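Engineer: quick one, structure for this:
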Amino acid sequence: MAYPVLPDLVISDDDIVVTYIHASGPGGQNVNKVATAVQLRFDATRCAALTSRMRARLRLLAGSRMTREGEVILTAQKFRSQTRNREDAIERLCELLRQAAHVPTRRIATRPSRTQRRRRMDDKARRGQVKQGRGRPTLD
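Structural biologist: A predicted model of the protein is given here:
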């Protein structure tokens, strides 16, 4: 099965390893018998669909969820069924990959205008006057 992330990016089922583990939280007696939580592993270094730029952004976005070897590990235990937790983990991975594919626009540094600088200094002086007026009154 293939999971479409973007129109030009599709992740195959071979790139994803899903294991089921015991979940904490609600579930009654069922929680002790059935492994409903999902641990999803995605090897970003071996995935041919990702570019090197996407891998670098994915490393930044994933943070501690990515191992040194370049494997993204996501755990999903929000729901009480395996299938819904699996769908949730895959959707979270797809969203992470969408964010990694998006290239942020670079900010162009601009300088404040003369009017803005003057207004800032006037406001600063006014705030200083207000704070000075809060002090203990003098006997003059």
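Engineer: going by C-alpha atoms from here, please, whenever you check contacts or count neighbours.
Structural biologist: Will do.
Engineer: got the buried residues for stretch 77-97?
Structural biologist: Going by neighbour count (16 or more other C-alpha atoms under 10 Å), the buried part of stretch 77-97 is 77-80, 82, 84-86, 88-90, 93-94, 96-97.
Engineer: now that stretch, how far from the centre of its chain.
Structural biologist: Distance of stretch 77-97 from its chain centroid, counting by C-alpha atoms, centre = their mean, to the nearest Å, is 15 Å.
Engineer: contacts for it, please.
Structural biologist: Stretch 77-97 has contacts (C-alpha atoms under 8 Å, 6 or more residues apart in numbering) with 3-5, 18, 20, 23-24, 26-27, 35-40, 54, 58, 61-62, 74-76.
Engineer: tell me which of those fall in strands.
Structural biologist: 3-5, 18, 20, 37-40, 74-76 (DSSP state E).
Engineer: ok, those vs R117, which is closest?
Structural biologist: Nearest to R117 among these, counting by C-alpha to C-alpha, is V5 at 45.9 Å.
Engineer: now show me the structure for the sequence below, then we'll compare the two:
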Amino acid sequence: MPLTINDRITIADWELTEQFVRASGPGGQNVNKVSTAVELRFEAARSPNLPDPVKRRLERLAGRRWTKEGALVIQVEETRSQAQNREIARERLVELIRAALVVPKPRRPTRPTKGSVERRIKEKKVRGEVKAGRGKVEE
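Structural biologist: This is a model prediction of the structure:
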């Protein structure tokens, strides 16, 4: 079943690969026997459904989860249930892609006001005078 991000973007099944591995941590014998942790792999760089600017923002947001091949890897081992871990991984992928869809507001360079510059210089002079008064006392 394809993942729906918004009304225009849908991720096809061939773009997603799920691999189930054994989870670490508490869980007793269950941890040693059952592969409940999920590793969801999304081939983002090859995806025809994502525009290039979104792919670049997604790569920046993904950080260490982005591979050299251009895949996004999400690992979940929160619950003892394979199905729940699978759902959590898919939800995280959708949230990450939705965050990448938001175009950041461009930064407009600003200058400090004349008053703030004057206050800063005045404070520096006062501080310098305080430090200068800490010298050795002459008798």
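Engineer: rewinding a little: whichever of the contacts of stretch 77-97 of structure 1 end up buried, select them in ChimeraX.
Structural biologist: Provided next is the ChimeraX selection string for whichever of these are buried by 16+ other C-alpha under 10 Å:
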select :5,18,20,23,35,36,37,38,39,40,54,58,62,74,75,76
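Engineer: before we move on, what SS does L96 of structure 2 have?
Structural biologist: Following DSSP: H, G, I helix; E, B strand; the rest coil, we place L96 of structure 2 in the helix state.
Engineer: and it, what pairs with it in structure 1?
Structural biologist: Counting by TM-score structural alignment, L96 of structure 2 lines up with L96 in structure 1.
Engineer: what separation is there between the residue nearest the centre of structure 2 and L72 of structure 2?
Structural biologist: Centre of structure 2 computed as the mean C-alpha position; nearest residue by C-alpha atoms, centre = their mean is L61, 3.9 Å away. As judged by C-alpha to C-alpha, to the nearest Å, L61 of structure 2 and L72 of structure 2 stand 10 Å apart.
Engineer: tell me, how many residues neighbour I16 of structure 1?
Structural biologist: A count of nearby residues for I16 of structure 1, using other C-alpha atoms under 10 Å, gives 17.
Engineer: and if you look at A99 of structure 2?
Structural biologist: Look at A99 of structure 2: counted by other C-alpha under 10 Å, it has 14 neighbours.
Engineer: ok so it is a strand residue?
Structural biologist: No - going by three-state DSSP, the assignment for A99 of structure 2 is helix, not a strand.
Engineer: which stretches in structure 2 count as helices?
Structural biologist: Along structure 2, counting by DSSP state H, helices occupy 29-33, 52-62, 82-101, 114-132.
Engineer: among these, which comes closest to K68 of structure 2?
Structural biologist: With C-alpha to C-alpha as the criterion, K68 of structure 2 lies closest to helix 52-62 of the helices of structure 2, at 10.4 Å.
Engineer: give the other helices and strands that the closest one contacts.
Structural biologist: With contacts taken as 3 or more C-alpha pairs under 8 Å, 6 or more residues apart in numbering; DSSP states H and E, helix 52-62 of structure 2 sits against helix 82-101.
Engineer: average offset between the helix it packs on and structure 1?
Structural biologist: Following superposition, helix 82-101 of structure 2 is found to deviate from structure 1 by 1.2 Å on average (mean C-alpha distance after the TM-score superposition for structure 1).
Engineer: that helix to helix 52-62, inter-axis angle?
Structural biologist: Angle between the axes of helix 82-101 of structure 2 and helix 52-62 is 120 degrees (criterion: axes from the mean of the first three to the mean of the last three C-alpha atoms, to 10 degrees).
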